[in-house]
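*Asks:* Dropping the sequence and predicted coords here.
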Amino acid sequence: MTPAANGKPQAAGESDSERLQLSACRFALPPLALYVHIPWCVRKCPYCDFNSHAAGPELPEEAYVDALLADLDADLSQVHDRRLTSIFFGGGTPSLFSAKALGRLLEGVERRVAFEDDIEITLEANPGTFEQAKFRDYRALGINRLSIGIQSFQEDKLKALGRIHDGGEAIRAADMARQAGFDNFNLDLMHGLPGQSLDEALADLRQAIALAPTHLSWYQLTLEPNTLFWSQPPQLPEDDILWDIQEAGQALLAAEGYAQYEVSAYARDGRRARHNLNYWTFGDFLGIGAGAHAKLSDPHGRILRTWKTRLPKDYLNPEKPFQAGERLLERDELPFEFLMNVLRLTEGVPAALFTQRTGLPLAELDKARHEAETRGLLQTDPQRLTATREGQLFLNDLLQFFLP
């Protein structure tokens, strides 16, 4: 063996171009999605570690849409003739933007990158920003899915979380979404809230189910660094209560027809979030907007992660670049990067997807895979990569086997 340019051994006589050709033979460009980050909120919640900032009296909609389209222009070389399978407006609170601004943005995006005929376009919204006419206009633009940040229906819990809506507004938001023409919407709901009992958590879940969303994101509150809750932690439920909430909640969701397909995602038949599934199956995504991240592959199998300028004032400054950094993933990082995503899925993925998404032979996983199977964290199935029930509960322990 002789050393390759990156310090890895390669077969004697195999040139870099030959090695890339071999990789390309077993690598096909994955589906492509677009993430659009809109960083403003009415106010910052104490648990939130996303790149969000309190909005001023006027949002710079026109300037920000101009910047988003210029940002996308700079990334067009990464598209490689692919069509967008999904678009996700995240934040922040994207529903603070007018339908006129979002319409101009969508028109500009489609002029640059073609849409699949059945493209899924999701907008995050908070109940405190719901206006019937505005959301009807969003639907007319082609936005066909909403993700509504409920978190809880109980007044004391909403107050503890710093939310701007009350329980009644949360219920009305779901009804207004349906009246505006959205037959596909997600509700975001938290459990393990400050002082929450099992009965309170299940009451929230029952109220959410009663609103008949097609999808539920139901996840435990965690204390994240760089948040108010991290520096001033509230009193959260004990571990045994958290465990009871998790088990009882999952049983209730299953009984009501919401199948769990990812760690915290539950859906009616045919209503899984396609944008998120693209993340979890190691697909590609462009990221535009302040602090947006992207994962992009080229036809040779090289995979690049990029991230954009974080602060809105810097992102809007024409003297500053949109992109803040990039990193090319090394060969020995790919198993962990791939499995960190796909093992979140309760059904896992076909084992062949590893080669399709990374260009590496499945044999690269053999040693770590055997160790994880022996520990009972990975299912013993040569045709699939799937965590066991224990592996899903202790996903970080499972992923340790695949670290470079």
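*Replies:* In hand now; what should we look at?

*Asks:* Could you use CA atoms for every contact and neighbour count after this?
*Replies:* Will do.

*Asks:* and the helix or strand where residue 100 lies, what does it pack onto?
*Replies:* Using DSSP states H and E, the element containing residue 100 is helix 99-112. Applying 3 or more C-alpha pairs under 8 Å, 6 or more residues apart in numbering; DSSP states H and E, we find helix 99-112 packed against helix 61-75, helix 132-140.

*Asks:* try 10 Å
*Replies:* Contacts defined by 3 or more C-alpha pairs under 10 Å, 6 or more residues apart in numbering; DSSP states H and E place helix 99-112 against helix 61-75, strand 84-91, helix 132-140.

*Asks:* Residues contacting the longest one, please?
*Replies:* Under the criterion C-alpha atoms under 10 Å, 6 or more residues apart in numbering, residues 34, 36-38, 96-98, 100-106, 108-109, 112-113, 286-290, 296, 308, 312, 315-318, 321-323 lie in contact with helix 61-75.

*Asks:* Apply the buried test to those and list what passes.
*Replies:* Taking 16 or more other C-alpha atoms under 10 Å as the criterion, what is buried in the contacts of helix 61-75 is 34, 36-38, 96-97, 102-103, 105-106, 108-109, 113, 286-290, 296, 308, 312, 315-316, 322-323.

*Asks:* also this one, for the comparison:
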Amino acid sequence: MTHDRSASPLIFGGAAQSPRAALPVLPPLALYIHIPWCVRKCPYCDFNSHTASPVLPEEEYVDALLADLDQDLHAVYGRELTSIFFGGGTPSLFSAAALGRLLKGVEQRIPFAHDIEITLEANPGTFEQEKFVAYRALGINRLSIGIQSFQQAKLEALGRIHNGDEAVRAAGMARQAGFDNFNLDLMHGLPDQSLEDALSDLRQAIALKPTHLSWYQLTLEPNTVFWNQPPTLPEDDTLWDIQEAGQALLAEHGYAQYEVSAYAQPGRPARHNLNYWSFGDFIGIGAGAHGKLSHPDGRIVRTWKTRLPKDYLNPAKSFQAGEKALTNDEMPFEFLMNALRLTEGVESRLYPERTGLSLESLAEARREAEQSGLLQVEPTRLAATERGQLFLNDLLQKFLT
């Protein structure tokens, strides 16, 4: 399948603004690859995912992904890829052969760092576990397994198609396949969930000894089944008890919280996500994928791709649906919205390095945030206090202009 598509995007937010300083060094570069199909759409999911047909258009989609990547190569500027993340949807629905051809094509276009992290999202179903060995042989060196819960009633309420036994086996099979680095994705605040239910899930996950745990509260998002037909969720007091007890349990077992909902063993945070949160660059390819790309002249551009798979695969349509150059006024919020999710924040020097704006331009809002007890009084770091982490939206509002 060939694609002869215009690379001309729709331009939004292109108002004239004062010049921004050239970036002395471009940030690290990552690649996000979106594979939008799932066996079934979960009722809580607001991601760009679509129910898969019996036969997936693997070959056509890989061709499209590589053609999409070709149109973003102008923004590489000689950098190598530090990480790749296959997200979805359910990327592990694709065969190892298709993913292998894709990875080979990517590496022919952009060199890989010698220690590149390549993560694949996978579900615990037996069908996908059988592919783990083949995925590892391709150079994929990290899995993110979507467990959500180990309890059958909770899995059914969430619309998940695996069972608790499969979830337990998936971790073992990942390790047997050679994955010494894997994440388990777990939710709390589930329909009718008690404190003991939530801690039981967490204890089971910890017993499987993942290197990383994503542990986060279920939220009801617009345009989902749960939004239109909300289930009965735990009371706020129970949610608070779950959060406090769960964080203590994770810390007790050596999982340090380094981001709002991310916990890792020493030396095992997700490098791909750290790049997002430290305002690094990432190319996004695939249906509905988003990207953020810096240019040496100081321009920082967010991009988004055509959302529906049928349109993304249509040669008559552009891969890119739109782009927006960030203005100077938007930059503080955009940078800190990511950086302040990290429990330790970031070094202050990253702000001028990655935005082209002076640290002094933050001074007034920074002082107000510090006086409010939301931002740490630390000249060399930009980091929220414990209170600031609890009221992150309030903290970020201070940097809106």
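*Replies:* Sure, I can see it. What you are looking at is a predicted structure, and each value in this text was computed from that prediction instead of being measured.

*Asks:* So which bit of structure 2 is stretch 135-143 of structure 1 matched to?
*Replies:* Here stretch 135-143 of structure 1 aligns to structure 2 at residues 132-140, judged by TM-score structural alignment.

*Asks:* quick one: contacts for residue 158 of structure 2?
*Replies:* Contacts of residue 158 of structure 2 by C-alpha under 10 Å, 6+ apart are 42, 43, 44, 45, 148, 149, 152, 190, 191, 218, 226, 231.

*Asks:* looking at the residues you listed, which has the most residues close by?
*Replies:* When neighbours are taken as other C-alpha atoms under 10 Å, the top entry among the contacts of residue 158 of structure 2 is residue 149 (28 neighbours).

*Asks:* Any figure for the gap between that residue and residue 157 of structure 2?
*Replies:* Note on residue 149 of structure 2: its distance to residue 157 of structure 2, by C-alpha to C-alpha, to the nearest Å, is 10 Å.

*Asks:* what's the overlap in contacts for those two?
*Replies:* Joint contacts of residue 149 of structure 2 and residue 157 (C-alpha under 10 Å, 6+ apart) are residue 190.

*Asks:* Which positions in the match of stretch 135-143 of structure 1 come out as buried?
*Replies:* 132, 133, 135, 136, 138, 140.

*Asks:* Tell me the one of those residues nearest residue 174 of structure 2?
*Replies:* Checking the buried residues of stretch 132-140 of structure 2 against residue 174 of structure 2 by C-alpha to C-alpha gives residue 132 as the nearest, at 6.3 Å.

*Asks:* What span of structure 2 is stretch 104-117 of structure 1 aligned with?
*Replies:* Under TM-score structural alignment, the match for stretch 104-117 of structure 1 is residues 101-114.

*Asks:* Which parts of the stretch 201-350 of structure 1 are helices?
*Replies:* 228-231, 239-255, 274-280, 312-315, 334-342 (DSSP state H, counting those that start in this stretch).

*Asks:* just to revisit the earlier point, return the most buried member of the helices and strands packed on helix 99-112 of structure 1.
*Replies:* Ranked by average neighbour count under the criterion mean count of other C-alpha atoms under 10 Å, these are headed by strand 84-91 at a mean of 23.

*Asks:* which residue in structure 2 lines up with residue 209 of structure 1?
*Replies:* Taking TM-score structural alignment, the alignment pairs residue 209 of structure 1 with residue 206 from structure 2.
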